[in-house]
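> Pasted the sequence and its predicted model underneath.
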Amino acid sequence: MKELIRANFGLLAAGVATFVMMGAGQSLYGPALPAFARNLDLSMAAAAWLVSAHWIGCAIGVGFMYFAGTRVVPRHVIATMALGAALVTFGPGRFGAFGGALVFGAGYGAATVVFNPRILRAFGDKGTAMLSLLNASFGIGAIAIPLIFVWMGSNPAQTFGLVTVMAIAIWLGAGPAGRTGSASAETVVAEFHPHLALQLFAVVGIGLEACLIGLGPTALIDLGLSEESAAQHLSAFFTAFLGARVGLVLVAHLVAPFTLYIGAMLFSVACLSLGLIVSPGPFFVIIGLAAGLYFPSFYVSASKVMGDHPKTPATIIAAGLVGGILAPILLGGLLDEIGGRGLFLVLIIAAAGAAGAGLVVRLRLPELRGSGRLGL
């Protein structure tokens, strides 16, 4: 393992730093949404489109990677995110905010396709654990930025300015790993097996994650928390999120990834239900443990079924982006009417449906079960 890390240290370091910055950028939308609404004279429903603009940008980035991914290097996607964050910081009014979110999202989506398959392939049989570590680093930025946002006076432009500086620093420090492309489609011997039904689980998983991160703080405010407290709860949510992904590095070899996905959905149902019955704040924090498992558990599961073709990562991630785009649009538009309690109820139904369907699919696809040492 030490030899693998030494041989791929540049790639791993660039990936971890980029994911820290990605976590900071994405998690900033949630606590900043009320401030954006005030500053741009928007309703909460209209401001929620900022979250969707990010995910629409992700879809554009992933779509571009589907066709040109083998020629894109890490520095390209880092520069795109730097430009997007700079637009939010310095761009005029609504154009800067929405345009910046779109551009930042494009770099964000492309980065997931650039780094995830590279890490999974570079570390061989340790790839699942290192993929978990890469995605765990997302939580570091996501924990810090809501607290920094409050410390900076709840000013979205200034906080996105900090994200801009982070992106530029990573671009400068990426070194050779930032300029190295991936293997071309012709040199990778693998078949492409898209599985559209299986990808519906990515739609639900990323949709849940987008709503918890982007709309969760607003729901908490509706349920009685202050804006400052909601931002602090989001930071604590990402602490649990990070803990789950770090823990996954240690247990990834014990339990089949799709079993973890089903378990995360069931745990989400329990947390959201207890949030409504007992107290929303603490259980919003605890659900971060489940949210941290949504993407890595599904990504590895789908990769096993769909094969190691260069188009596989973009196809898997694109499916998740359908949920990331549509869920905030649909639920953000309804948030003024259904309130925080209604949002929690909708998410309970979605998570329960995904868990039930997952149990059925797990029985029908042998690739999704029994691959862990515990036989689960």
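That came through fine. Numbering: from 1, shown residues only.

> drop to CA atoms for contacts and neighbour counts, all remaining ones
OK.

> Counting residues, name the longest helix you see in the protein.
Longest helix in the chain, counting residues (DSSP state H): helix 311-364.

> where exactly do the helices run in the stretch 151-300 of the chain?
Applying DSSP state H, counting those that start in this stretch to the stretch 151-300 of the chain gives helices spanning 156-173, 200-214, 216-222, 227-251, 257-277, 280-286, 288-306.

> ok so, going back, which other helices and strands does the longest helix of the chain contact?
Here helix 311-364 touches helix 44-47, helix 49-68, helix 93-122, helix 200-214, helix 216-222, helix 257-277, helix 288-306, going by 3 or more C-alpha pairs under 8 Å, 6 or more residues apart in numbering; DSSP states H and E.

> run the last query once more with 10 Å
Helices and strands touching helix 311-364, by 3 or more C-alpha pairs under 10 Å, 6 or more residues apart in numbering; DSSP states H and E, are helix 44-47, helix 49-68, helix 93-122, helix 200-214, helix 216-222, helix 257-277, helix 280-286, helix 288-306.

> what separates that helix from the chain centre, distance-wise?
13 Å (C-alpha atoms, centre = their mean, to the nearest Å).

> wait, which of the helices and strands packed on helix 311-364 is closest to Leu33?
Closest to Leu33 of the helices and strands packed on helix 311-364, according to C-alpha to C-alpha: helix 44-47, at 6.4 Å.

> what about versus this one:
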Amino acid sequence: MSATSRPEPSRAPGPLFTTAAIVASCAGFVVIGAFQALYGPAIPALRGKYDISPAVAGLSLSAHFIGALVGVLVYHLLRERLSQRTLLGASYLLMALGAVAFAFSPNWTLALAGSFITGLGFGGVDYGLNQLFAVGFGRRSTAMLNLLNGHFGVGAIAGPALIGWFGADNYPVIFVGSGVVCLLILLTLGGVAARVPGPDTETAAVAASPRVLPIIAAFIGVYVLHVAIETGVGGWEPTHLETVGFAAATAATATSAYWAAMTIGRFVVVPLSLRFSAPSILTVCCAGMAGFLLLATVPAAAPYAYFGVGLAIAPIFPTCLPWLNRAVPSISAAGAYVIAASMIGGVTFPPLLGVVIDGLDVKALPTVLFGLAVACMLLSFWLRQNAPDHSGELPSLTDAAPKTAASPGVQT
């Protein structure tokens, strides 16, 4: 074969992030976690500033989530036309612009518009970085996604703490400060790859399976159910604990501990995800949710059980996303579907659960959520059989000795 006709050896795609860009991405998730958690503590100040009712003030978070959902869809539609740097940069700019508009709007209508604009950027950053981390680190993607989403929890804890420290009336300063951080992150976007390599022919062939749509539907089911449980516990735990005899202060502390567990669980699973497969982690987490919710039916154990529920829920979102990308690699919209589904579930399920609780009794909360956890666990079993994790080199949690052989074709 002549030198001119010899095929060139295949080259592995370069890294999608520099170290500085990884650090900045984690900072970005601290910011979006804070944004999501800031609206609630700011409600007393919003009511006084705009002379509105609590229900109307709560529309700020609704506008944010609607914007986030639109942001996910727009980012997905544009990701083939524009570079990742452009889309992430636009998302951070939208968050900064929306934060300033929300902080200084002279009337409530403009404040809601600012919340919506912040949500647009929020959705773009959330979807864009989750997708990039899901494909950008090879077998370490699950660990890196848990690390990234753990920083979201840090922001969700820090946001209300800042409101408590500075006072609700000073919420504009905190929103503007968060916007400034978004602008600083723009300086690091040169360390993000402009384009994401597509799946190779062999991997993409997996998506030709007639089970692709059921697989995506099952992942959506897992996302909707676990977010339903997450918001159900977060919204109703204080009421349930007070109903079964705990003091209001104890119930509030236990609820704070539950949200802290959501952050702790993601950091804890980072090293575990380097040793155990995503299907194994999902199955254990779903079983843990069910077990702890069953334990929560015992009044004396309920506060501790809810903490366990938080630990079990925490890894599901960041663990399933890279698995989904490996299971249906040529369906680029799959990640958008499940992230959008999780957002929709977070908005729509709390009022639905409220209707169920009104028809039963708040003491039935852990039992109702236990039923959802069992459904989630059944989906995890089905996915384990029908959507095997093609990272290959990762062992099962039940394996006595983890395998160490690297899977061919996986870039690390």
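Here it is on my side, so go on. Quantities reported herein were computed from a predicted structural model and do not represent experimental measurements.

> re the thing from before, mind putting the helices of the stretch 151-300 of structure 1 in TSV, distance to Val361 of structure 1 and mean neighbour count included?
Below are the helices of the stretch 151-300 of structure 1 laid out as TSV (distance: least, C-alpha to C-alpha, whole Å; neighbours: other C-alpha atoms under 10 Å):
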stretch	distance to Val361 of structure 1	mean neighbour count
helix 156-173	40	20
helix 200-214	10	25
helix 216-222	29	23
helix 227-251	23	23
helix 257-277	10	22
helix 280-286	27	21
helix 288-306	12	24
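
> Need the ones you listed in a markdown table (columns: distance to Pro328 of structure 1).
Shown next, in a markdown table, are the helices of the stretch 151-300 of structure 1 (distance: least, C-alpha to C-alpha, whole Å):
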| stretch | distance to Pro328 of structure 1 |
| --- | --- |
| helix 156-173 | 19 |
| helix 200-214 | 6 |
| helix 216-222 | 10 |
| helix 227-251 | 17 |
| helix 257-277 | 17 |
| helix 280-286 | 17 |
| helix 288-306 | 16 |
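
> Any idea which of these gets closest to Gly30 of structure 1?
helix 200-214 (4.2 Å).

> so what secondary structure elements neighbour the closest one?
For helix 200-214 of structure 1, the packing partners by 3+ C-alpha pairs under 10 Å, 6+ apart are helix 9-39, helix 49-68, helix 216-222, helix 227-251, helix 257-277, helix 288-306, helix 311-364.

> Skipping adjacent residues, who's closest to the alignment partner in structure 1 of Leu294 of structure 2 in space?
Matched to structure 1 by TM-score structural alignment, Leu294 of structure 2 sits across from Ser273. Closest residue to Ser273 of structure 1 apart from its sequence neighbours, by C-alpha to C-alpha, 6 or more residues apart in numbering: Ile348 at 7.1 Å.

> Looking for the alignment partner of the one you found in structure 2.
Under the alignment (TM-score structural alignment), Ile348 of structure 1 maps onto Phe370.

> Distance of that match relative to Val181 of structure 2?
Distance, Phe370 of structure 2 to Val181 of structure 2, using C-alpha to C-alpha, to the nearest Å: 40 Å.

> do Thr142 of structure 2 as well
To Val181 of structure 2, Thr142 of structure 2 is 26 Å away according to C-alpha to C-alpha.

> and if you look at Phe116 of structure 2?
As judged by C-alpha to C-alpha, Phe116 of structure 2 and Val181 of structure 2 stand 19 Å apart.

> same thing with Asn107 of structure 2?
25 Å.

> follow-up on the earlier one: any idea which of the helices of the stretch 151-300 of structure 1 gets closest to Ala318 of structure 1?
Closest approach to Ala318 of structure 1 among those is made by helix 200-214 (8.8 Å; C-alpha to C-alpha).

> How far does that closest one sit from its chain's centre?
That offset, for helix 200-214 of structure 1, works out to 9 Å (C-alpha atoms, centre = their mean).

> for stretch 115-133 of structure 2, same thing?
Distance, centroid of stretch 115-133 of structure 2 to centroid of chain: 11 Å (C-alpha atoms, centre = their mean).

> so how much does it differ from structure 1 once superposed?
For stretch 115-133 of structure 2, the mean deviation from structure 1 after alignment is 2.3 Å (mean C-alpha distance after the TM-score superposition for structure 1).

> so which of the helices and strands packed on helix 311-364 of structure 1 gets nearest Phe237 of structure 1?
That would be helix 280-286 among those, by C-alpha to C-alpha, at 4.0 Å.

> How far does that closest one sit from its chain's centre?
A distance of 19 Å separates the centroid of the chain from that of helix 280-286 of structure 1, by C-alpha atoms, centre = their mean.

> try stretch 106-119 of structure 2
With C-alpha atoms, centre = their mean as the basis, stretch 106-119 of structure 2 stands 24 Å off its chain's centre.

> and that stretch, which residues are buried?
Trp108, Ala111, Leu112, Ala113, Gly114, Ser115, Phe116, Ile117, Thr118, Gly119 (16 or more other C-alpha atoms under 10 Å).

> Would you mind giving those as TSV with distance to Pro238 of structure 2 added?
Shown next, in TSV, are those (distance: C-alpha to C-alpha, whole Å):
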residue	distance to Pro238 of structure 2
Trp108	30
Ala111	30
Leu112	29
Ala113	32
Gly114	31
Ser115	27
Phe116	29
Ile117	32
Thr118	29
Gly119	28
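
> Point to the residue nearest the middle of structure 2.
Residue closest to the mean C-alpha point of structure 2, counted by C-alpha atoms, centre = their mean, is Phe317 at 5.5 Å.

> contacting residues around the equivalent of that one over in structure 1?
Taking TM-score structural alignment, the alignment pairs Phe317 of structure 2 with Phe295 from structure 1. Listed by C-alpha atoms under 10 Å, 6 or more residues apart in numbering, the contact set of Phe295 of structure 1 reads Ser132, Asn135, Phe201, Ala202, Gly205, Ile206, Glu209, Tyr261, Ser301, Ile317, Gly320.
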